[in-house]
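A.B. asks: Using only what follows, build the 3D model:
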Amino acid sequence: MTSISFNSTAASALSLLTGSNKALQESQDRISSGLRVNQAADNAAYWSIATSMRADNLSLSSAEDATGLAAAVTDTAALGMEQATSIVSDIQSKLILAKAVGGDKTAINSEIDVLKDQLKTVAKSASFNGQNWLNLDKGQSPQVESMVASVSKSSEGQLSVNVIDFDTAGSTLVSAENADDGMLTRSYSGTTATGSAYEYYLLDPGATTPTSASAKPISLSASTTNDDIDGMIAATNAMMSSLTDAGAQIGATASRISQNTEFLADLQDVTAKGVGRLVDSNMEEEATRLSAAKVQQQLQTQMLNIANSGTRSSLSLFM
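C.D. replies: Reported below is the predicted structural model:
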């Protein structure tokens, strides 16, 4: 006998259809988001780990941006130092030329003055985002610049920022505060191969604290002797040595920053892959499940329609 108060077949078909609709919705959500763990309810453990790793990746991304700024500063300083070294080398060549028989020292000095102006321009222009490692204005002194290198997290979850330090005392070319702080403004003294004492400086920035009062500028005139020129050449040679060392220090710092930047980028990729293994959907599997869920939905909809049609046939007997 068929009960008209409750259709068990239709109820069973409806229950199956509800389950298929839910499975279909879950597959659609996973395909649209690309995630099989989209919220804590999906898998609390995986969701917690993935959320923490995403936060770490965000910190790594910020550190990478910071190293990019640091790289720009060091690259600017390296370029300025390279240019300054080349110009001082040219000045040294002019001084050697001045020793030639019949050399026009006054004309050569005019060329040296032009090169000095170029050096001042290079020192002032080697600035990025307000950071200048080559030039110090009045009131400024060399200092240690700390640049972000990476970030790390301890086992207790404490985040720390690792830095690379660079002391601009080793890269300052011109100092308008204390002339002795600048490689081009301090004086260089010694004795030439012929036994003549010398003490010379290249640039005079009008520093608050000038260089040694006994020092003379590297400058030529018709009355400049060969012994004087030898002293100037010796001074520029010592200057070149300082510039070369400074360029090497800046280059080493730039290399460290570049390596850290590459490492941070690789670390972000590895972290993202780790998160993906935990929470990303397998799109091929989800596509298969979606197709299966659609077929089940269609079949169960037909079953429900058949069950309901049976009930309607029974009801028609009482009408």
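A.B. asks: Could you use CA atoms for every contact and neighbour count after this?
C.D. replies: OK.
A.B. asks: the strands in the chain, which residues?
C.D. replies: 127-128, 131-132, 135-136, 144-153, 159-167, 174-175, 188-191, 197-201, 216-217 (DSSP state E).
A.B. asks: could those strands be laid out in TSV, adding distance to Asn226 and mean neighbour count?
C.D. replies: What follows is those, written out as TSV (distance: least, C-alpha to C-alpha, whole Å; neighbours: other C-alpha atoms under 10 Å):
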stretch	distance to Asn226	mean neighbour count
strand 127-128	38	18
strand 131-132	37	18
strand 135-136	32	25
strand 144-153	41	17
strand 159-167	38	14
strand 174-175	28	30
strand 188-191	14	18
strand 197-201	12	22
strand 216-217	15	15
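A.B. asks: Dump the ones you listed to TSV, plus distance to Leu267.
C.D. replies: As requested, the strands of the chain are exported to TSV (distance: least, C-alpha to C-alpha, whole Å):
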stretch	distance to Leu267
strand 127-128	27
strand 131-132	28
strand 135-136	36
strand 144-153	11
strand 159-167	15
strand 174-175	40
strand 188-191	48
strand 197-201	49
strand 216-217	53
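A.B. asks: Any idea which of those gets closest to Thr261?
C.D. replies: strand 144-153 (7.7 Å; C-alpha to C-alpha).
A.B. asks: I have a second one here; can you model it like the first so I can compare?
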Amino acid sequence: MSSILTNNGAMVALQTLKATNNALTAVQAEISTGKSVANSKDNAAVWAISKVMESDVQGFTAIQDTLSLGESTVSVARQAAESIASRLNAIKDNIVNAQTANVDRAKLQVAIDADVEQIKNIVATAQFSGMNLIDGGTATASFLASLDRKADGSVGVSTIDVTGQNLSTGDYVATAVFGATTDGVTANSDAAAFNLDGAGGTGTIEIDAAATYAAGDKISLNIGGKTATYTVSEADAATTTPADMIAVGLKNAVDALGIEGLTVDYDSATAGTLAFTNDGTKDLTVGAQFKNAGAGGLSLLNTIDVSSDASALSALNNIDGILQTAVDAAAAFGAVESRISTQADFVSKLTDALKSGIGSMVDADMEAASARLQALQVQQQLGVQALSIANQSPQSLLSLFQ
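C.D. replies: Next up is the predicted model:
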């Protein structure tokens, strides 16, 4: 049935043209924005996921900046520690030269003092962006390393922690903790040194019972190139016999070194006395050094003195421990710097992967969009022609009334 009131053909052609125009608009939007999901109306779920991922990308970009700052800060500290170790090696050379009696020890002392001052300068200037990791002022520094998004949507953070290393030379207070010792060592001082001949050589060190001790004080023994250290605890300092506690602690530490032929006995008859016997085949040099609580890691440099045979021998025994402190600090910083560098590289790659993932979800396929655009343009032209033909169909009804 034909009707002049209802043109079904025109309605079908119009709906088809509208659908084609809507699809054409969507394709043109993809081409102009470069995105298949430009807003939540396009695809709410995909859009929401992409926005969360974009937020993570921004966070990781900021983390890269933080890691760069951390790497530079630790690098400065590492290079400073390595420079200090180099200066300490120069000091050690002069101390070794001072072991000979017919050298100008005064000039050697001048050279040693100059290197000590250079070390102080290095410590004072080894800062980056206001942070100094080797002057004892920073216990721990934390650098943001990652954002950890959990399955429930909550976000946690992980950090890379850097332990500060105290390579300062300040805050040292000399204390006469070593009393009478054998082999002509000066009594009542903060250092002691003597030789233990092989095949039965003996010697003693007395921890002075009259001295005042505080928690954190350290007493070190360097024997044949190996070091045993005991740190005074609060309980030790509170007892009436701290010298005995220290002597027993040192004996246990020396025994743990496992030096062949060396026997250490605690003499309870005299407070704080350790008796050494060397039944080994090699001669051993014994050096004792006190470091008060709160003193800088290199504070014992202030005690380096090569003006006499005894003091030069004591300096020789102590310099290895001082050098090891700087070497350990440099190694610790090097390990952390490598870790930060590795994490920065990982974060960079992770950021690229997230960007790629976001793109695969929301970016438009330009090749496919181009093909659809051309096809829809043809469909639009055909739809316009179809609508035109449908609108002309009522004209045929006029022939019925002629």
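A.B. asks: if we can go back for a sec, quick one: which of the strands of structure 1 is nearest Ile49 of structure 1?
C.D. replies: Per C-alpha to C-alpha, nearest to Ile49 of structure 1 of the strands of structure 1: strand 144-153, 14.2 Å.
A.B. asks: Could you tell me where that closest one falls in structure 2?
C.D. replies: Matched against structure 2 by TM-score structural alignment, strand 144-153 of structure 1 falls on residues 140-149.
A.B. asks: now the helices for the stretch 101-250 of structure 1?
C.D. replies: For the stretch 101-250 of structure 1, helices defined by DSSP state H, counting those that start in this stretch occupy the ranges 105-125, 226-279.
A.B. asks: which residue lines up with Leu350 of structure 2 in structure 1?
C.D. replies: Checking TM-score structural alignment: Leu350 of structure 2 goes with Leu267.
A.B. asks: quick one, what contacts its match?
C.D. replies: Taking C-alpha atoms under 8 Å, 6 or more residues apart in numbering, we find Leu267 of structure 1 in contact with Leu60.
A.B. asks: Quick check: closest non-adjacent residue to the residue nearest in space to the middle of structure 1.
C.D. replies: With distances taken as C-alpha atoms, centre = their mean, Gly68 lies nearest the centre of structure 1, 2.0 Å away. Nearest residue to Gly68 of structure 1, sequence neighbours excluded (C-alpha to C-alpha, 6 or more residues apart in numbering): Thr261, at 7.2 Å.
A.B. asks: wait, what's in contact with Thr224 of structure 1?
C.D. replies: Applying C-alpha under 8 Å, 6+ apart, the residues near Thr224 of structure 1 are Lys105.
A.B. asks: how does it look with 10 Å?
C.D. replies: If a contact means C-alpha atoms under 10 Å, 6 or more residues apart in numbering, then Thr224 of structure 1 has Ala98, Lys99, Lys105, Thr106 as its contacts.
A.B. asks: Met366 of structure 2 now?
C.D. replies: Val27, Glu30, Ile31, Gly34, Lys35, Ser36, Arg372.
A.B. asks: Need the counterpart of it in structure 1.
C.D. replies: With TM-score structural alignment as the criterion, Met366 of structure 2 matches Met283.
A.B. asks: ok, that match to Ser187 of structure 1 distance?
C.D. replies: According to C-alpha to C-alpha, to the nearest Å, Met283 of structure 1 and Ser187 of structure 1 sit 71 Å apart.
A.B. asks: and what of Thr85 of structure 1?
C.D. replies: 17 Å.
A.B. asks: who's more crowded, those two?
C.D. replies: The neighbour comparison of Thr85 of structure 1 against Ser187 (other C-alpha atoms under 10 Å) goes to Ser187, with 26 against 21.
A.B. asks: That one and Val88 of structure 1, how far apart?
C.D. replies: For Ser187 of structure 1 relative to Val88 of structure 1 (C-alpha to C-alpha), the value is 15 Å.
A.B. asks: swap in Tyr46 of structure 1?
C.D. replies: For Tyr46 of structure 1, the distance to Val88 of structure 1 - C-alpha to C-alpha - is 62 Å.
A.B. asks: Now for the equivalent of Asn162 of structure 1 over in structure 2: which residues touch it?
C.D. replies: Aligned by TM-score structural alignment, Asn162 of structure 1 pairs with Ser158 of structure 2. By C-alpha under 10 Å, 6+ apart, the residues touching Ser158 of structure 2 are Ser142, Phe143, Leu144, Ala145, Ser146, Leu147, Asp148.
A.B. asks: close enough to count as contact, Ser189 of structure 2 and Lys291?
C.D. replies: No. With contacts defined as C-alpha atoms under 10 Å, Ser189 of structure 2 does not count as touching Lys291, sitting 11.8 Å away.
A.B. asks: I'd assumed Asn132 was in contact with Asp75 of structure 1.
C.D. replies: No. With contacts counted by C-alpha under 10 Å, Asp75 of structure 1 stays clear of Asn132, the gap being 11.2 Å.
A.B. asks: mean shift of the match of strand 144-153 of structure 1 relative to structure 1?
C.D. replies: When structure 1 is overlaid, stretch 140-149 of structure 2 sits 2.0 Å from its aligned residues on average, using mean C-alpha distance after the TM-score superposition for structure 1.
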